[in-house]
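In: I would like to see how this sequence folds:
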Amino acid sequence: IKGTYRVDVDIPADDWINITKFYDVLIFNTGHWWGPDKFPKETPLVFYRGGKPIEPPLGIFDGLKVVLKSMSSYIEREVPSTTMKLWRTQSPRHFDGGEWDHNGSCLSKRLLEEHELDSWFDPRFGGVNKEARLVNSVIEEALVGTDIQLLNLTYMSEFRADAHPAIWLGKKDAVAVWGQDCMHWCLPGVPDTWVDILAARILHYFKQGEG
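Out: Okay, here's the model as predicted:
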């Protein structure tokens, strides 16, 4: 082991712990930090509770389950019931032929067909893009019984294998310069639709008098 990364499952992050009662809308997400490629065995995440490592040690997805359960419980307890609470699902990647560091490419110029989605993203098929649906399943489980609403942007984005930036930068050497960027999206594009959906959800929430 070269080193470890500590995760305290019962201590909220400082950057949002003191603002929970200020905003009318709070949107949470997990980011792209919950794949085994981010924290291999040589540099694992180590989960702590009460200042001590959890024993036996948790794998990355079991650790994520504990983190999300703790976080959702904290949100339910500390955030006013009038605040609109949303949890955004994962943004999918579209690597083909391997991971970003194992000769994977992200150069598609076409939308995927609906019948192709499971072969690209369903964890049962073990593909390189399975992380989004795996993490989403953990998020959905953690939110059961809470008033935190799921903001599912994953499914619509799975179709857009053509919408990542590297090949659309207007340069012949774009991939050489910028790499196989399969995490970000072209602008304007997919994120604009996310914003439209979010705006509609917020307007509906407050028009219904829920907030």
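
In: all contacts plus neighbour counts: C-alpha atoms, from now on.
Out: Noted.

In: all strands for the chain, in order.
Out: Secondary structure of the chain (DSSP state E): strands located at 5-8, 25-28, 45-49, 52-53, 84-88, 149-151.

In: buried ones in stretch 62-79?
Out: Buried residues in stretch 62-79, counting neighbours by 16 or more other CA atoms under 10 Å, are found at 63-72, 75, 79.

In: which of those residues lies closest to L45?
Out: Among the buried residues of stretch 62-79, G63 lies closest to L45 (CA to CA), at 8.6 Å.

In: To check against the first, give me the structure of this:
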Amino acid sequence: MLPEFSRENHCLNQTKPEEGSMPSYPGVDIVESILSNMKNQVYWLDITLQTQLRIDGHPSIYTGRGTSYEDCSHWCLAGAPDTWNEILYAVLLGN
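Out: Next up, the predicted model:
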């Protein structure tokens, strides 16, 4: 469990968004390099940072790792998946 989501600091019932950016995941540079060099153009919709900044963008107890609140569990309207769908819809309409 990440220190910022310790029992004393879990985000149950939190409403303020996270601030700043978090480091990218290993391999992101490799994926971006491969996609940019592909013969057929591929559009990669990277929602990682957007989801990290939302305090409700973490799966918490729904990952099957127990019932304790490790991080945020509010996946309700309008949550992170709804935001992903809106971004994807806008991209599809734009193309």
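
In: residues touching the residue nearest the centre of structure 2, list them.
Out: Central residue check for structure 2 by CA atoms, centre = their mean: the C-alpha nearest the mean position is that of T51, 2.7 Å away. Counting by CA atoms under 8 Å, 6 or more residues apart in numbering, T51 of structure 2 makes contact with 57-58, 80.

In: ditto for L151 of structure 1
Out: By CA under 8 Å, 6+ apart, L151 of structure 1 lies in contact with 86-89, 198.

In: run the last query once more with 6 Å
Out: When contacts are counted by CA atoms under 6 Å, 6 or more residues apart in numbering, L151 of structure 1 is found next to 87-88.

In: do I55 of structure 2 as well
Out: The contact partners of I55 of structure 2, by CA under 6 Å, 6+ apart, come to 17-18.

In: Under the alignment, what does it map to in structure 1?
Out: In structure 1, the residue equivalent to I55 of structure 2 is A161, according to TM-score structural alignment.

In: what's the matching range in structure 1 for the longest helix along structure 2?
Out: In structure 2, taking DSSP state H as the definition, the longest helix is helix 80-94. Helix 80-94 of structure 2 corresponds to residues 190-204 in structure 1, going by TM-score structural alignment.

In: Tell me the mean distance between the matching stretch and structure 2 once they are aligned.
Out: When structure 2 is overlaid, stretch 190-204 of structure 1 sits 0.7 Å from its aligned residues on average, using mean CA distance after the TM-score superposition for structure 1.

In: Compare the contacts of T51 of structure 2 with structure 1 and list the overlap.
Out: Here the contacts of T51 of structure 2 are checked against structure 1 with both residues aligned by TM-score structural alignment, their matches' CA atoms under 8 Å, and the contacts held in both are A80.
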